[in-house]
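**Student:** I need the structure of the sequence given here:
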Amino acid sequence: MNNPLIIGFALVAFDVVLWRCAVPQNEVARLLVRLCIYAGFSALLFSTGLSPFSQAPYPDSMPQHVLGQILEVIWWLMGARLLSLALDTLLLPKRWRRQRLFQDVFGALVFLAAVVAALGFVLELPVRGLVATSGALAIVLGLAIQSTLSDVFAGIVINTTEPYHIGDWVSIDGVEGKVVEMNWRATHLLTSQGNIMIVPNAVAAKAKITNNNRPPTLHGVTVTLEITPEARPSVVLAALERALAGVRAVIAEPAPYAIVKRTTVMSVQYEATAYVDDMGKKLAVTNELYDLCYRQLQAAGIELRPPGAPYAPSAPVQQTDARLSLLRRVEIFNALTTDELKQLAPLLTRREYDRNEKVMSPEVVPDHLTIVDSGVLSVVAEDASGPVEVTRLGPGDALGEMGLLAGMPARVTISALTRSTVYQLKKDDLTPLLKDKPDVARLMCQMLSRRQDTLDKLGTPTPVASSEQSVFQWLLDGMRKLHDLTF
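**Tutor:** Predicted coordinates:
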């Protein structure tokens, strides 16, 4: 057991076991243990004449000489490995370690230097000639793999300047996705279609990069619309501003805005821009904003123009047709036929509300149905923590159905966020229709019962008479009593 060769190989084997088994679990502690083993290994070699800076002794025993040479070469390679690990564990920032570019490049350089040193000191090979030969070979290889080298150096620039990190949602050279990996060759993006797109670092270094995660709490949402040129721009912009005000997820600063982008012979292009504080909200807000823009423009009598469609002046809309179109957008009237809606359209009365004016108060039983024609209304309910905005209403949305159909109070406060126009239908005007169409009454109660879940969750449950009675049956009984129905 006093043979230094046996002890040296035992230390090397012990180090390999620690490396493969990852013992101890803590990375820094494991590195310190391996450094202690390397220090003991170095002390053993230098104290027994196995200096890594010269050939191994034992000239009379070829097996021992070869084993000594192997131990000296292992000393160089083990030192290179521990040096790269120490840099990786103790000095590099965590995000650089995840990207693995610097540690791979530095590790390759250190191992190359260790191999050259082992060849020169241990094996006593002519390193100068080897270096000269390897230099010529490096030139040939560099020309052969210049595109790969370009990716490597571009990766160094990207990792140094840090235009994006792993986890950021970016757009590189027209490719948009989430950064899932950054290495010495390329950046890997997970696209919205669930595919991995690999962008070479050389391409990323030259391309325009949009990082949607910077700043982290500010993300823009923009929708582009083409409008008929006969529409007055101030009217269009006012409608788009009302649409922007109707999205609850939009933050107040920076303020949302609408602008005229450009004009053509056939249309005028407008942009509506808003900001959200979470990247995950962009998709839902974009879809909601498109829908609200359509509804507000339709309420203002403005038509959207398909791109490339020839210009043709639109026919003026009759007042009765406008009211009929408004009734068709109300959910509880989906069960009515066109003739039945035509009977209700002339009965609608118009009313306007200024900004911040109260439209409906809680605990007040409305005797009419209110349908939003233009503008934005805010619906606020009370819960245990105080007032909570439940939703915002825009063109085509209705309020007061519970009072109109079943004589129930509103249970919410509704006020105008912008100057708004509404149409109202009185209870007495709806009673004859409900008496003639019992099936319509039942369908209305079914739709209305499905809309109570949100308010119930906020702590203002529907006051059903008994636990066994369903909300639908309770509403139907209330409708029969309120409108004197006999079915």
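
**Student:** only C-alpha atoms for contact and neighbour calcs from this point on.
**Tutor:** Fine.

**Student:** I'd assumed Arg295 was in a helix, is it?
**Tutor:** Yes: according to DSSP: H, G, I helix; E, B strand; the rest coil, Arg295 belongs to a helix.

**Student:** Tally up the residues packed near it, please.
**Tutor:** Counted with other Cα atoms under 10 Å, the neighbours of Arg295 add up to 23.

**Student:** go on, Asn211?
**Tutor:** 18.

**Student:** One more, so I can put them side by side:
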Amino acid sequence: MNSVLSAPWFHWALVVAIGLPVLLVLLTELQNLLNRRGSNLARPLSLVRNYILPLGALLILLIKASEVSTEATPVRIVATVFGFVILILLLSGLNATLFQGAPEGSWRKRIPSIFLDVGRVVLIALGLAMIFSYVWGANVGGLFTALGVTSIVLGLALQNSVGQIVSGLLMLFEQPFQMGDWIDAPAGRGRVVEVNWRAVHIETGDGLTITPNSVLAGASFTNLSRPAGAHRIVVETEFSGADAPDVVIDVLTRVATALPQLRTDAVPSAIPLGGNRYRTSIPLRSPAEDGAAKATFLRWLWYAARRTELHLDGAEDTFSSEDRRWDALQIVGRTLRLPPATQRSLLGNVRLIRYGADEVVQAPGTVPDSMRFVIAGMVQLRAVAPDGAHVPVRTLDIGDFIGQTTLTREPVAAHAIALDEVTMLEVGREELEDLVSGQPSLLHEIGHVIDERRRDLAEALNTTK
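**Tutor:** This is a model prediction of the structure:
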């Protein structure tokens, strides 16, 4: 019995028999704790528990307890597997501690994946060389010498290509743009849809432009998406020298403010440039909306300039001619039951105005100063729900009118949106007062329309609840 206790292998066997189960239990509990916390160190710890500890215990039993020679093939095989698992643990641990938990914007987060892949290959090559050198006694010095000479030869032969790749990789390390950003580069203007070690894929309006990283690294380009919330477009327009600058600026800002692409809580601005030219700056949500926002702005501005009797591009508006006004009064006369004499008296005091498709004809909360009758096109009345959504109430056709609270001086509660190009005949407040004084029944009819519109508005809002 004493001979067994004093034998050299007994102590090693006792260490393995007691230490291995205890360490397995401790590492299991620690791994469960890390899993509950979502830690990146849980995977490297599982390698230690499942592979390194058992393989290390097996090596101790083979070498110390069984006293098998380290040069024996079974020992070398186990030692090779053990060293390879240690190498995997090293790679996994570095990745978990340095890169997986890296904060956004740090240098660790910006390192391109190809740099990490190259680093892993180098570490694996060095690790395998050390395993074969120490475990199997292989001479790896000659192999490294041959690889070094080959690398020098290839580097000299491919210095231009390698230089371009390296410059592109350095640009990726800096990360001046990310996936989804909009950039304005010499190759084109568009959204970045793919970034790899060789090229950047830019989605433009004409297709997919593939630009080598080295080209972007050696050129200047603009990231339209940074800083976030700062993107805007600039539109230059020209008016007549007879147009008052303050009136022009007011029209430009009002049209820009109504754009659906306008960034939330942003305020457009307009300034005179001299020479009858004006510059309007419009903040947008995304560069993707540049084209649509500019087209809508210029289209709505054409109509708004003519409604306010401004001369966009120096053009005169002759649309509201006497013949057209008279034809429009025939429609209004049928709606309000006006005699021909009353229509003729209104001929010189009314005017025709036009609105573009999707333009706001009447905004909620405003007090109208005129009644406007639909002569051509269609206008949709919309209620504004508590969540900000627009709910259709009714569609106005030829002969219908808005601004029925002109005489009562009450603010309107509904949106009025032009569904297509709309022509309207505008009758001012003073002319309405004269009509009402001569036709008391007309005031009753207008009051009836006000009550009817209120009921329609309430019913539309109740359907959204």
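
**Student:** what's the TM-score here?
**Tutor:** After superposition, the two chains reach a TM-score of 0.55 (TM-score structural alignment, normalised by the length of structure 2), with 355 aligned residues with a Cα RMSD of 5.8 Å.

**Student:** Sticking with the aligned residue in structure 2 for Leu289 of structure 1, tell me its helix or strand.
**Tutor:** Aligned by TM-score structural alignment, Leu289 of structure 1 pairs with Phe297 of structure 2. Element membership for Phe297 of structure 2 (DSSP states H and E) is helix 290-307.

**Student:** Can you name every helix or strand that the next helix-or-strand element following that helix contacts?
**Tutor:** Later in the chain than helix 290-307 of structure 2, the nearest helix or strand by DSSP H and E is helix 322-336. Judged by 3 or more Cα pairs under 8 Å, 6 or more residues apart in numbering; DSSP states H and E, the packing partners of helix 322-336 of structure 2 are helix 340-346, strand 350-355, strand 370-376, strand 422-428.

**Student:** Residues contacting helix 322-336 of structure 2, please?
**Tutor:** Residues from elsewhere that reach helix 322-336 of structure 2 (Cα atoms under 8 Å, 6 or more residues apart in numbering): 338-340, 343-344, 347, 350-352, 373, 375, 398-400, 425, 442.

**Student:** do that again at 10 Å, thanks
**Tutor:** The contact list for helix 322-336 of structure 2 (Cα atoms under 10 Å, 6 or more residues apart in numbering) reads 319-320, 337-340, 342-344, 346-352, 372-376, 398-401, 423-427, 435, 439, 441-442, 445-446.

**Student:** hey, where'd the helices end up in the stretch 51-200 of structure 2?
**Tutor:** For the stretch 51-200 of structure 2, the helices defined by DSSP state H, counting those that start in this stretch occupy 53-60, 73-94, 107-110, 113-134, 141-157, 159-174.

**Student:** Could you export those as TSV, including mean neighbour count and distance to Val412 of structure 2?
**Tutor:** Formatted as TSV, the helices of the stretch 51-200 of structure 2 follow (neighbours: other Cα atoms under 10 Å; distance: least, Cα to Cα, whole Å):
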stretch	mean neighbour count	distance to Val412 of structure 2
helix 53-60	18	79
helix 73-94	17	66
helix 107-110	16	54
helix 113-134	15	59
helix 141-157	11	76
helix 159-174	17	55
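
**Student:** nearest to Glu431 of structure 2, of the ones you listed?
**Tutor:** Shortest distance between Glu431 of structure 2 and the helices of the stretch 51-200 of structure 2, using Cα to Cα, is found for helix 159-174: 68.3 Å.

**Student:** Just give me how far the closest one sits from the chain centre.
**Tutor:** 28 Å (Cα atoms, centre = their mean, to the nearest Å).

**Student:** for that helix, packing partners?
**Tutor:** helix 107-110, helix 113-134, helix 141-157, strand 199-204, strand 207-212, helix 213-217 (3 or more Cα pairs under 10 Å, 6 or more residues apart in numbering; DSSP states H and E).

**Student:** Nearest approach to Gln164 of structure 2 belongs to which of those?
**Tutor:** When these are ranked by proximity to Gln164 of structure 2 (Cα to Cα), helix 213-217 comes first, at 5.1 Å.

**Student:** quick revisit: I'd say the match of Leu289 of structure 1 and Val251 touch.
**Tutor:** No: checked against Cα atoms under 10 Å, the pair Phe297 of structure 2 and Val251 is beyond contact range at 11.2 Å.

**Student:** Now do the shared contacts for the two.
**Tutor:** By Cα under 10 Å, 6+ apart, the residues touching both Phe297 of structure 2 and Val251 are Thr257.

**Student:** Turn the helices and strands packed on helix 159-174 of structure 2 into a markdown table, including distance to Val75 of structure 2.
**Tutor:** Shown next, in a markdown table, are those (distance: least, Cα to Cα, whole Å):
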| stretch | distance to Val75 of structure 2 |
| --- | --- |
| helix 107-110 | 40 |
| helix 113-134 | 13 |
| helix 141-157 | 24 |
| strand 199-204 | 48 |
| strand 207-212 | 51 |
| helix 213-217 | 49 |
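
**Student:** isn't Asp317 of structure 2 right up against Arg306?
**Tutor:** Yes: at 6.3 Å, Asp317 of structure 2 counts as touching Arg306 under the criterion of Cα under 10 Å.

**Student:** Just want to know which of these two has more residues nearby.
**Tutor:** Set side by side, Asp317 of structure 2 and Arg306 show more neighbours around Arg306, with 19 against 14, by other Cα under 10 Å.
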